[in-house]
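S.K.: Turn this into a model:
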Amino acid sequence: MSRIIISTGKYVQGNGELNKIADYVKELGNSFFIIASENGIKRTREKIEESFKGKDCSLHFEAFNGECSKNEIDRLQKKLKQNNNNAVIGIGGGKIFDTAKAVAYYAGTPVVIVPTIAATDAPCSALSVIYTDEGVFSEYLVLPKNPDMVLVDSSIVAKAPVRLLVSGMGDALATYFEARACVRSGAVTMAGGKATKAAFALSKLCYDTLLEDGLKAKLSVINKVSTKALENIIEANTYLSGIGFESSGLAAAHAIHNGFTVIKECHELYHGEKVAFGTLVQLILENSPSEEIEEVIDFCIEVGLPITLRDLGIKEINKDDIMKAAEVSCDKNDTMGNMPFKVTKEDVYSAILTADELGKMYKQL
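M.R.: The predicted model follows:
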């Protein structure tokens, strides 16, 4: 089996980079369809229009409806065709990125991703996670290539809510452990082959960076300032985790996240918050060394990631709901099958309840 690593065409990160976006994207098209939330358009439109001033390019801003669903993708694709745009720019967070990538794929245009938060590893990937209009996980749309460019203005990320940065760290937390499971099992990754040593090394660097700079980066965003620690965590959340998960593989943590999407109490949580708890559950499934589990729990407590079901919003445990989440996580089309041993819904159910008890124990220390 081939070893394959894939990545975005160009990755740009730094303070004030959005002011130079026209210079970076001018070779990709001359009529840009820009997808962002209404608030995102208000926050970035002036800078973008100033950057394009004097350039022979047209811009069309379109507000995102809030969910990366087939209906929203179809709506935006029709708008793009009506405007004869030949490139897509997605500005904002994970669901906007996934929507922009899907719209560009179906329209056959280049796509540029501009994160205003560092909340997921979605920006760099050749993947869109599709949900129903109600926000329940539906499917992965595997794309033929990664975004043409990812541009991160760290000064904007520094001003975003701190919970979003922490959520990104939760998403990134799973990268190394899922990559390790896939290397052990010999799983085929989303890149279409076995993991490369380079991708696995990036996954481990991602974890090491979180432990080293996670708390310092959180404190930077609390004060809405950019520091070296924040720059490092933005890179870990966005690039290291993005390349790491895609070219090394996903396993139990993300499958368990998808299971929790069926529990209504969890709908208000961010992706990375659920993934962080899924990481703890994966370590229980693996019967990982106590020292490793303790290191992960200590990190989660330090930055404020969930380690109990109550942290996920589940105040009263309904064991039928937990079993349903466990069953969904073991769907044959999800990534639980990448674990290096067979995992049943009963295994996941037991690991979820055990992880919850362990988290409660650490909270009492």
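
S.K.: Please count neighbours and contacts with C-alpha atoms only from this point.
M.R.: Will do.

S.K.: Where does the residue in the chain sticking out farthest from the centre sit: helix, strand or coil?
M.R.: Taking Cα atoms, centre = their mean, the residue of the chain most remote from its mean C-alpha position is Gly54, at 35.2 Å. Secondary structure, DSSP: H, G, I helix; E, B strand; the rest coil: Gly54 is coil.

S.K.: Next: Ser138.
M.R.: Counting by three-state DSSP, the backbone at Ser138 sits in strand.

S.K.: Check the burial of it by counting its neighbours.
M.R.: When neighbours are defined as other Cα atoms under 10 Å, Ser138 has 14 of them.

S.K.: and this one, so I can compare the two:
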Amino acid sequence: MSAGNLTPIKGARFPGRYLQGAGALARLGEEIAVFGQRALLIVDRGVWDNWQQPLRAACKNLAAVQLERHGGDCTEQEINRLRQAAVDYQADVVVGLGGGKALDTAKAVAWHQRCASIIVPTIAASDAPCSALAVIYNPDGSVAYDLFLPRNPDLVLVDSALIAQAPARFLVAGMGDALATFCEAEACRLSNSNNSFGVRGLPVAWAVARQCLDTLFACGAQALAECREQRPGDALERIIEANILLSGIGFESGGVAAAHAIHHGLCQLHETHDFLHGEKVALGTLAELKLQQAPEAFFQQVKQFCQSVGLPVSLAQLGIADATPEKLALIAERACRPGEIIYNEAVAITPQKVIAALEQLRN
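M.R.: Prediction:
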């Protein structure tokens, strides 16, 4: 067969293992022991006070563990500080417990130290726990760059009872992030664009992305009710899986497009800084559907889902009460930078088209 007849390389990526259920944290010690006996636990400062003793109890089977309090941001300085702690302790396993920035720091430290990584999310606010990606910030809080890692975490351990204790807003934000997964993966499929690690996605990526969307529609409202009751019921279990695992596999293996590019643009405005990543991605998804000229019935289904769980459906609900032409242009210009993921869409993209889509989402 000639080279010209070969189909392009396709691929998918996954965490090494994924375990989820109420009380899963109690297994942490035995799971660490699969990879080593000297674990460095990087613990989110937001849960540090409450989780030091439970973590030590969960790891009592190990020879020793060292707990380090995460400083707050995933910066090069924080990564280097914790890398030195791993060297001094001679860690053979790095565990991250907490929210996205603490988890990204743990992933980066484990990669630099060439040791196993275990991720234990305490919220289901995004699909970051499963990914081979760490977002690196500058000391002033702005994004410096994305660190793409050669492999996903060796284990993602999700204690649904722990996540049920977190404020429900985090779960809703995770649904907003997961909402984009199918819309963006489908855009990449239609445009024959590469996924997040530079190859075409395999069909499994779209199957997972579609399952993610269907789960949101079927279980989202009930999961929110269970979370408000701090009860890890069946619906909450399904949504945790969708927010973390299905969305994680779907975005890495299927690809990303306009929803996250518009999120980047929304981040340019000070008014949006108090809103969570997934809340901005949800509005980006609605704008993406307008750009795609998606069927109105599907747009309304997505919008009604957002309204049912409390995700923003307008610029005003995202804090942009005065959406001036200058502000819309700023969002669009950032979303449409050369080489941006928005060009993975299967339709022609211009800043003017992004502005027109946002104009339809003012109020």
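
S.K.: So after superposing, what's the score?
M.R.: Once the chains are laid over each other, their TM-score by TM-score structural alignment, normalised by the length of the second structure reads 0.94; 356 aligned residues with a Cα RMSD of 1.4 Å.

S.K.: Tell me how far the residue farthest from the centre of the first structure lies from Asp23 of the first structure.
M.R.: As defined by Cα to Cα, to the nearest Å, Gly54 of the first structure lies at a distance of 11 Å from Asp23 of the first structure.

S.K.: Validate this expectation: Met361 of the first structure resides in a helix.
M.R.: Yes. Assignment of Met361 of the first structure by three-state DSSP places it within a helix.

S.K.: and it, how many residues sit next to it?
M.R.: For Met361 of the first structure, the count of nearby residues is 11 (other Cα under 10 Å).

S.K.: What about the residue mapped onto Leu312 of the first structure from the second structure, how many residues nearby?
M.R.: Leu312 of the first structure maps onto Leu318 in the second structure, with residues paired by TM-score structural alignment. Close neighbours of Leu318 of the second structure, defined as other Cα under 10 Å, add up to 22.

S.K.: What's the separation between Leu318 of the second structure and His70 of the second structure?
M.R.: Leu318 of the second structure sits 29 Å away from His70 of the second structure when distances are taken as Cα to Cα.

S.K.: repeat for Leu246 of the second structure
M.R.: If you measure Leu246 of the second structure against His70 of the second structure using Cα to Cα, the figure is 27 Å.

S.K.: Same question for Val208 of the second structure.
M.R.: Val208 of the second structure sits 33 Å away from His70 of the second structure when distances are taken as Cα to Cα.

S.K.: Settle it for me: which of those two has more neighbours?
M.R.: Neighbour count, other Cα under 10 Å: between Val208 of the second structure and His70, His70 has more, with 27 against 24.

S.K.: check contacts around that one.
M.R.: His70 of the second structure makes contact with Ile42, Val43, Asp44, Arg45, Glu78, Ala102, according to Cα atoms under 8 Å, 6 or more residues apart in numbering.

S.K.: so, if you compare those, which one comes nearest to Gly11 of the second structure?
M.R.: Using Cα to Cα, Ala102 comes nearest to Gly11 of the second structure of the contacts of His70 of the second structure, at 28.2 Å.

S.K.: Gly14 of the first structure pairs with which position in the second structure?
M.R.: Looks like Gly14 of the first structure aligns to Gly21 there (TM-score structural alignment).

S.K.: number of nearby residues for that match?
M.R.: Neighbourhood size, Gly21 of the second structure [other Cα under 10 Å]: 16.

S.K.: Now do the contacts for it.
M.R.: Taking Cα under 8 Å, 6+ apart, we find Gly21 of the second structure in contact with Val158, Asp159, Ser160, Ala161, Glu237.

S.K.: Let me know whether the fourth one touches Gly23 as I believe.
M.R.: Yes. Taking contacts as Cα atoms under 8 Å, Ala161 of the second structure lies within contact range of Gly23: 6.4 Å.

S.K.: So for the two, which residue has more residues nearby?
M.R.: A direct count of neighbours by other Cα under 10 Å for Ala161 of the second structure and Gly23 places Ala161 higher, at 22 against 12.

S.K.: now the more buried one, nearest residue through space, not along the chain?
M.R.: If the residues on either side of it in the chain are set aside, Ala161 of the second structure comes closest to Ala22, at 4.6 Å by Cα to Cα, 6 or more residues apart in numbering.

S.K.: Test my guess that that neighbour contacts Gln165.
M.R.: No. Taking Cα under 8 Å as the definition, Ala22 of the second structure is not a contact partner of Gln165, at 11.3 Å.

S.K.: Please enumerate the strands of the first structure.
M.R.: Along the first structure, the stretches classed as strands by DSSP state E are 11-14, 31-36, 58-63, 87-92, 111-115, 127-131, 137-142, 149-153.

S.K.: buried set for the shortest one?
M.R.: Pointing back at strand 11-14 of the first structure there. Neighbour counts over strand 11-14 of the first structure (16 or more other Cα atoms under 10 Å) mark Tyr11, Gln13 as buried.

S.K.: burial measure for the equivalent of Thr132 of the first structure over in the second structure, as a count.
M.R.: Correspondence of Thr132 of the first structure to the second structure, assessed by TM-score structural alignment: Asn138. Here the count is done by other Cα under 10 Å, and Asn138 of the second structure has 14 residues near it.

S.K.: Name all residues that make contact with Asn138 of the second structure.
M.R.: Thr75, Glu76, Ala144.

S.K.: Same check for these, but in the first structure.
M.R.: Mapping the contacts of Asn138 of the second structure onto the first structure (both residues aligned by TM-score structural alignment, their matches' Cα atoms under 8 Å) leaves Thr75, Glu76, Ala144 still in contact.
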